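K.L.:
Okay, sequence plus prediction incoming.
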Amino acid sequence: MSNAKAVVPGEALGVEEEALPVQGVYVDKKGYLRALVVGTVVMDKLKKTITVRPANKRELGLRPGILVEAIVLSVSDDIAVLNIYNANGAPVDFSGILHVTQVSSEYVKTMWDVLRPGDIVRARVINSTIPYQVSIKDPGLGVIAAKCSVCGEVLYKAGDKLQCTSCGSVETRRIGVGYLYVLR
């Protein structure tokens, strides 16, 4: 691993036996260290730690409490990496992280039970640094648009489930208020 390597979210940086993830890094299901943000890899060989320093450190204006909309880029058992594209109605472009503990007040076994890559979510920012951490615990927050995991068509809300009218698949998500597609 090089100390000056530029990386993007999801890019493999090594394996968990090589270093401890400190900031901007997570461990996937297979034990690979992966970047959470666009930035530069910093490896401390003495402490055996790895960090990804965000490429953009300027003040970005997002602060705790702001409502955002984001697309889910990737999902693991315990986190989802998001691209925040809207904050309080204004277009933005930030990285976000949703941890499984910020999904519900009740126990959630895996993120796959509540959202999938490609889903659009409405969330609340809970920190003021990059990558922005978000929560969908509050009532009304959650998935507001989704596509079928089987065929890729739009999922329509039918009660508390999502249904595909093309292939008939029924899926679960943490559905937010204002879900865009409702089965009539």
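P.N.:
That came in fine, so what should we check first?
K.L.:
okay, CA-based contacts and neighbour counts for the rest of this
P.N.:
Will do.
K.L.:
list the contacts for Pro117?
P.N.:
Going by CA atoms under 8 Å, 6 or more residues apart in numbering, Pro117 touches 71-75.
K.L.:
at 7 Å what do you get?
P.N.:
Residues in contact with Pro117, defined by CA atoms under 7 Å, 6 or more residues apart in numbering, are 72-75.
K.L.:
Mark which of the residues you listed are part of strands, please.
P.N.:
Restricting the contacts of Pro117 to those inside strands, with DSSP state E as the criterion, leaves 72-75.
K.L.:
hmm, back to that, any chance of the contacts of Pro117 in JSON lines, with neighbour count and distance to Arg174 too?
P.N.:
Below are those laid out as JSON lines (neighbours: other CA atoms under 10 Å; distance: CA to CA, whole Å):
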{"residue": "Val72", "neighbour count": "23", "distance to Arg174": "13"}
{"residue": "Leu73", "neighbour count": "18", "distance to Arg174": "17"}
{"residue": "Ser74", "neighbour count": "18", "distance to Arg174": "16"}
{"residue": "Val75", "neighbour count": "20", "distance to Arg174": "14"}
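K.L.:
Check it against this one:
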Amino acid sequence: MSLTLPGDRLASAMEYVPGPGVYERNGELFAALTGELVRDEQNTELRVKPAVSVPLEISAGEQVLGRVHSIRESMATIEVVRVKGKARQVGTWIMGTLHIARMSEDYVSDINEVYCVNDLVQAEVDETKPALKLNTKKGRDGVVGARCSDCRDRLNVVDGELFCTECRQREARKLSSEYGQVQL
């Protein structure tokens, strides 16, 4: 095992190509992270396996959980708090956009009939660059947790709709098939 520190010279760029945790400068390869040096002779690649966990990166196709931060006429802004299947939480404040055309397979004329501010939603990442674009068209995607817009009590699913047992109000949302089962 070979421990590297950031800035350590590892090899010439003529011998290896830089992999994760390695960068090239002036024809030389250097460690970008503290960790274990891994030499992949088959692919002639050098990489550094981090000694500590690195910030979480979000990729297209991943499922994310987030809170509806704001709603406009044609889109909702979602604060992403977790990537499903990964133990580590998102470390920085990451906002994604959910356009009205990507909310449901059905036609959506009013976003407020699909999502409300502070709803907890599950979405799929469509794009990460230049901005995070989300999609909730699939059945597993949509609202996974919500509160009554009047009394703020937790809403329950009754006959396919959200129902408040406290104030007896029904609310429409684009429900995930996993409503009430997702924990942050």
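P.N.:
Received, thanks. In this text the structure is predicted, and so the values were computed from the model without any measurement.
K.L.:
if we take the contacts of Pro117 of the first structure, which one ends up nearest to Leu155 of the first structure?
P.N.:
Within those, distances to Leu155 of the first structure taken as CA to CA reach their minimum at Val72, with 15.5 Å.
K.L.:
dump the residue contacts of the aligned partner of that closest one in the second structure.
P.N.:
The criterion is TM-score structural alignment: under it, Val72 of the first structure has Val68 as its aligned partner in the second structure. For Val68 of the second structure, the contacting residues are 76-79, 116-120, taking CA under 7 Å, 6+ apart as the criterion.
K.L.:
with those in mind, which one is nearest to Lys49 of the second structure?
P.N.:
Within the contacts of Val68 of the second structure, proximity to Lys49 of the second structure (CA to CA) peaks at Glu79, which comes in at 29.7 Å.
K.L.:
Just say helix, strand or coil for that closest one.
P.N.:
Applying DSSP: H, G, I helix; E, B strand; the rest coil to Glu79 of the second structure yields a three-state assignment of strand.
K.L.:
thinking Val143 of the second structure is in contact with Gly180, fair?
P.N.:
No - if you go by CA atoms under 7 Å, Val143 of the second structure and Gly180 don't touch, sitting 9.0 Å apart.
K.L.:
Which one of those two is surrounded by more residues?
P.N.:
Ranked by neighbour count (other CA atoms under 10 Å), Val143 of the second structure and Gly180 place Val143 first, with 27 against 16.
K.L.:
Could you find the closest non-adjacent residue to that one?
P.N.:
Distance criterion CA to CA, 6 or more residues apart in numbering; nearest residue to Val143 of the second structure, sequence neighbours excluded, is Val121 at 4.3 Å.
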